[in-house]
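J.: Whatever this is, show me its structure:
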Amino acid sequence: MVISFKHNDKTYLNYNIESDEFATLAIPDAEKLLIVKNAKTDIVRKDRNDLLAQTDWTQMPDAPLATEKKTEFAEYRQALRDITNNLDNPNEVTWPTPPTL
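T.: You can find the predicted model right below:
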């Protein structure tokens, strides 16, 4: 049995379970760069999601925050969500500053 590892419907690596061997297929340089960029963007997305999760409580109706603070956190959370829109270089992310408590 062979397991194929694909990206954008193109196979780049085959693994033969019976022989325990990998077969690497040729990957064009432009495709390599895209694969790396997508992987780094996934890391940025994970980090962003972690930051959102840390501030979920601020948007609950019974959160012990003034309306002004809730609004600041809502704006911060929106800025976090917007990070991956038009992210050209995942190595150069400008993270928004969280509000102070």
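J.: contacts, neighbours, all on C-alpha from now
T.: Fine.
J.: what's around Glu92, how many residues?
T.: Residues near Glu92, counting by other Cα atoms under 10 Å, number 8.
J.: likewise Ala39?
T.: 13.
J.: And it, how far from Asn91?
T.: 11 Å (Cα to Cα, to the nearest Å).
J.: The longest helix belonging to the chain - contacts with which helices or strands?
T.: Using DSSP state H, we find that the single longest helix of the chain is helix 29-54. Judged by 3 or more Cα pairs under 8 Å, 6 or more residues apart in numbering; DSSP states H and E, helix 29-54 is in contact with helix 67-82.
J.: Proceed likewise with the subsequent sequence, for comparison:
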Amino acid sequence: MQNAFLLIRRLPNGMQNVPATMLREVGIDDKTAASLIHEAKLDVLRIQRDQLLRECDKTQLPDMPITTEKRAAWARYRSALRDMPENVADLDNVQWPVPPAE
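T.: Just a heads-up that it's a prediction; the model follows:
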């Protein structure tokens, strides 16, 4: 994820929605900036993950017309999504789980 497009929701000094590239200019030290950027990247990852989970919620409904094997494959995919961000080593190069073939 590019820092140029990353917004920090709230800074310790109360400022809101500050681009990550401007943290130094608004008086945030490097250690705090790194922590804020890391948390913002986690937030973005969680938002994307939650959207992917919502998109495949229907695969787990009992009246969804798919095979037991396909339902299990979707369950494994959803489990891999839920394990994020804990299993992500590099927030700048996220390897997303691949959904089962339709």
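J.: Leu13 of the first structure in helix, strand or coil?
T.: Here Leu13 of the first structure takes the strand state, with states given by DSSP: H, G, I helix; E, B strand; the rest coil.
J.: That one contacts Ile27, correct?
T.: No: the criterion here is Cα atoms under 8 Å, and Leu13 of the first structure misses it with Ile27 at 9.6 Å.
J.: Comparing those two, which shows the higher neighbour count?
T.: A count of neighbours by other Cα under 10 Å puts Leu13 above the other of Leu13 of the first structure and Ile27, at 17 against 12.
J.: Report the contact partners of that one.
T.: By Cα atoms under 8 Å, 6 or more residues apart in numbering, the contact set of Leu13 of the first structure is 4-6, 22-25.
J.: rerun that using 7 Å as the cut-off
T.: 4-5, 22-25 (Cα atoms under 7 Å, 6 or more residues apart in numbering).
J.: For those, give me JSON lines that also has distance to Pro64 of the first structure, secondary structure and neighbour count.
T.: Below are those laid out as JSON lines (distance: Cα to Cα, whole Å; DSSP: H, G, I helix; E, B strand; the rest coil; neighbours: other Cα atoms under 10 Å):
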{"residue": "Ser4", "distance to Pro64 of the first structure": "51", "secondary structure": "strand", "neighbour count": "15"}
{"residue": "Phe5", "distance to Pro64 of the first structure": "48", "secondary structure": "strand", "neighbour count": "13"}
{"residue": "Phe22", "distance to Pro64 of the first structure": "55", "secondary structure": "strand", "neighbour count": "14"}
{"residue": "Ala23", "distance to Pro64 of the first structure": "57", "secondary structure": "strand", "neighbour count": "11"}
{"residue": "Thr24", "distance to Pro64 of the first structure": "55", "secondary structure": "strand", "neighbour count": "13"}
{"residue": "Leu25", "distance to Pro64 of the first structure": "56", "secondary structure": "coil", "neighbour count": "11"}
